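> pasting the sequence and the predicted coordinates here, then a few questions.
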Amino acid sequence: MNKDKYFLIVPASGVGIRMGSSVPKQYLKLENGLTIIDQSLKTLLEINLISGFIVSLSRTDSFFKSSSFFNHSKLLEAVEGGKERFNSVLNALNSLNKYAQPNDWVLVHDSVRPCTKKSDIEKLIREVSNDSVGGILATRAIDTVKEKNATGPISTIDRKKLYMAQTPQMFRFGILKEAIESSIKLDNKITDESEAIEKLGHSVKIIDGSSSNIKITSKDDIDLANYFLKKL
């Protein structure tokens, strides 16, 4: 019987400058009445295997205390976020030290991906839980992808090899912590957890996700999220 524990980390210290709102985008309301972060947390915490979660917040965050998950029984801690996403994740991992063993699992999920399907998360856990490292949800690239170099010529990249990374991303606690610490030490500007894992020399499993699992970056994305949530 697998006795590994599962934990959730949600980096949520962004201020959403590109959204042009006085409220950080993770706290904007969806049509169902939930904020974006609360909808994201609601889906993840429907997974009974997850025994606890940590959120990374901006030092000036005054919104999370109004969240319906502020007093949730599975909230272990709210920690201060860092300058970059990976700093926020590491701060949460450091806090998780007192709860997790090296072989336990950590799912890292964007606070602004409210349309993740519970079935996709369950599939990620099911197909990765016997792996020694971990894996991510991702979708295949469907558009033709072009690459432009400094001198101007454009080339077409074989899209059969390309995937669009999503979250949650699920890795062993010890390996993930080592990977992010290594990237920071080497000043690698990683954009997600899987990149840190790859730079440490490990392979990452890719589990097919859904195109509805969008990351909200603009006002148009909120309209799209409301549409998808009605279909879930």
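Good, I have the coordinates.
> hey, let's count contacts and neighbours off CA atoms from now on
OK.
> just checking, M19 touches Q26?
No. Proximity of M19 to Q26 does not meet the contact threshold set by CA atoms under 8 Å, at 10.4 Å.
> okay, the two: which has more neighbours?
Legend: neighbour count by other CA atoms under 10 Å for M19 and Q26, higher for Q26 (26 against 15).
> so who does the more buried one touch?
Going by CA atoms under 8 Å, 6 or more residues apart in numbering, Q26 touches A12, G16, T35, I36, I37, S111, V112.
> another one to put next to it:
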Amino acid sequence: MTTYAVGAEPRFFALVPCAGTGTRAGTLGPKQYQPLAGRPLVAHTLTALARVPRLAGTLVVLAPDDEQFEDDLPGLAGERLWLAKAGGASRAETVANGLNELRARGAQPQDWVLVHDAARCLLQPEWVDRLIDACQDDEIGGLLALPLADTLKSEQDGRVAATVDRAGKWAAQTPQMFRLGLLAPALAFAGEQVTDEASAVEALGHRPRLVRGDWENLKITFPPDFALAERLLASRGGPEIRATVPARDFATAQQFYQDLGFTREFAMGDLAGFRMGRAGFLLQRHEAPQAAHAQHLHLTVDDLDALWARIQQAGLAARYGVAVQPPQQRAWGRRDLDLVDPSGVRWTLSERMEVAE
């Protein structure tokens, strides 16, 4: 069993409830083991979590009689992926039992636990990082969620009873991130009927932070969801166009873009690849200053405020001596900010615009 010494710095653990039967999915067995793009569904989920360096470990909570995980995913458990056959009759009980297992492995009350649905198999590591960045200094914690875009209807006897105002309403996603010392008593107080961790924390009178998620972070629930997930997974591996960004000081430029929030995929010789979500570019060592000054790139993000907070927290302007403008609301509706990288390449970072129907 992997254990950790007590430390003052809070750590981050992922907890994946994986004890359900998934009856609504219409599958012959538990949906988490159904094939998706050639692998069990839950394998995609765990692969994404394994690519989040800040997670000290991921605990998968299985049903007590589960034999399929180790049959379908042999050898996957290891130093940072742990299994516990401690699933309960409800999600709340399964998560509570998982928290007890984390305690047994050395997790402390101040440590953060990110509970993530096994069936949200399209998870991207950068979404997890976005949640951690937004909540690690928060008193309560929070969750990924999306503001509702569709018109809502309430139903009675198969007919519309009323149109519900969608203003201020969000659809909850996972991960949901709370300190172990808060989440455990919240689940015990709320009982087994809660359907997510945030509602248990809310029952204690707290207000979790909403962190914008992504529409692709869907939960596989009904039979058609499998086909949609297959298509989305296939699209991630398709052709793409990447701009080449020149860098006078190659090492400094690489660090700048990592501080900005990009993930460095590789670095070989005079070339490095960077990605943020579905956006990516190639950084190349280049001595000619005019090549940089002539380039202007545009990046669209879901949450401009979160990116601006990251820019301020990292102190990009002072640290790299670059020009950074705060977010501005344009007359035509777009909200964006401008920055210049250490080589002189100009970027416009804009927030994705909601299209009214």
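That came through fine. Fair warning: this is a prediction, and the values are worked out from it, not measured in the lab.
> rewinding a little: now, which of the contacts of Q26 of structure 1 sits nearest I125 of structure 1?
Minimum separation from I125 of structure 1 among these (CA to CA) is found for S111, which lies at 19.0 Å.
> residue in structure 2 matching that closest one?
Residue correspondence to structure 2 (TM-score structural alignment): S111 of structure 1 is matched to A118.
> next one: K160 of structure 1
When structure 2 is aligned by TM-score structural alignment, K160 of structure 1 is paired with A167.
> leaving aside the residues next to it on the chain, what's closest to the most centrally placed residue in structure 1?
By CA atoms, centre = their mean, the mean C-alpha position of structure 1 lies nearest to H109, the distance being 2.4 Å. Spatially, and ignoring its direct neighbours in sequence, H109 of structure 1 is nearest to P168 (4.4 Å; CA to CA, 6 or more residues apart in numbering).
> that neighbour: which element?
Taking DSSP states H and E as the definition, P168 of structure 1 sits inside strand 163-172.
> just F53 of structure 1 next, same as before
strand 50-57.
> and that strand, which stretch of structure 2?
Counting by TM-score structural alignment, strand 50-57 of structure 1 pairs with residues 55-62 of structure 2.
> superpose on structure 1 and give me the mean offset of that stretch.
Aligned to structure 1 and superposed, stretch 55-62 of structure 2 gives a mean residue distance of 1.2 Å (mean CA distance after the TM-score superposition for structure 1).
> what's near enough to touch L123 of structure 2?
T45, A48, L49, E216, N217.
> and L44 of structure 1, by the same measure?
By CA under 8 Å, 6+ apart, the contact list for L44 of structure 1 reads K118, I121.
> measure it to K117 of structure 1 for me?
Distance from L44 of structure 1 to K117 of structure 1, counting by CA to CA, to the nearest Å: 9 Å.
> related to what we said a few turns ago, what is the burial count for the residue nearest to H109 of structure 1?
28.
> does it really touch D110, like I thought?
Yes. Between P168 of structure 1 and D110 there is a contact under CA under 8 Å: 7.2 Å.
> still on that earlier bit, if we go to structure 1, which of the contacts of L123 of structure 2 are intact?
Compared against structure 1 with both residues aligned by TM-score structural alignment, their matches' CA atoms under 8 Å, the contacts of L123 of structure 2 retain T45, A48, E216, N217.
> narrow those residues to just the buried residues.
If you count burial by 16 or more other CA atoms under 10 Å, the buried members of the kept ones among the contacts of L123 of structure 2 come out as T45, A48, N217.
> tell me the one of those residues nearest P224 of structure 2?
Out of these, the member with the shortest distance to P224 of structure 2 (by CA to CA) is N217, at 15.4 Å.
> residue contacts, the equivalent of that closest one over in structure 1?
Alignment note (TM-score structural alignment): N217 of structure 2 maps to N213 of structure 1. For N213 of structure 1, the contact set (CA under 8 Å, 6+ apart) comprises R113, P114, C115, T116, K117, Q166.
> most neighbours of all those residues, which one?
Going by other CA under 10 Å, P114 tops the contacts of N213 of structure 1 with 31 neighbours.
> how many residues are close by the counterpart of C18 of structure 2 in structure 1?
Here C18 of structure 2 is matched to A12 in structure 1, going by TM-score structural alignment. When neighbours are counted by other CA under 10 Å, A12 of structure 1 registers 27.
> right, and A12 of structure 1 touches G81 too?
Yes. At 7.5 Å, A12 of structure 1 and G81 qualify as touching, with contact defined as CA under 8 Å.
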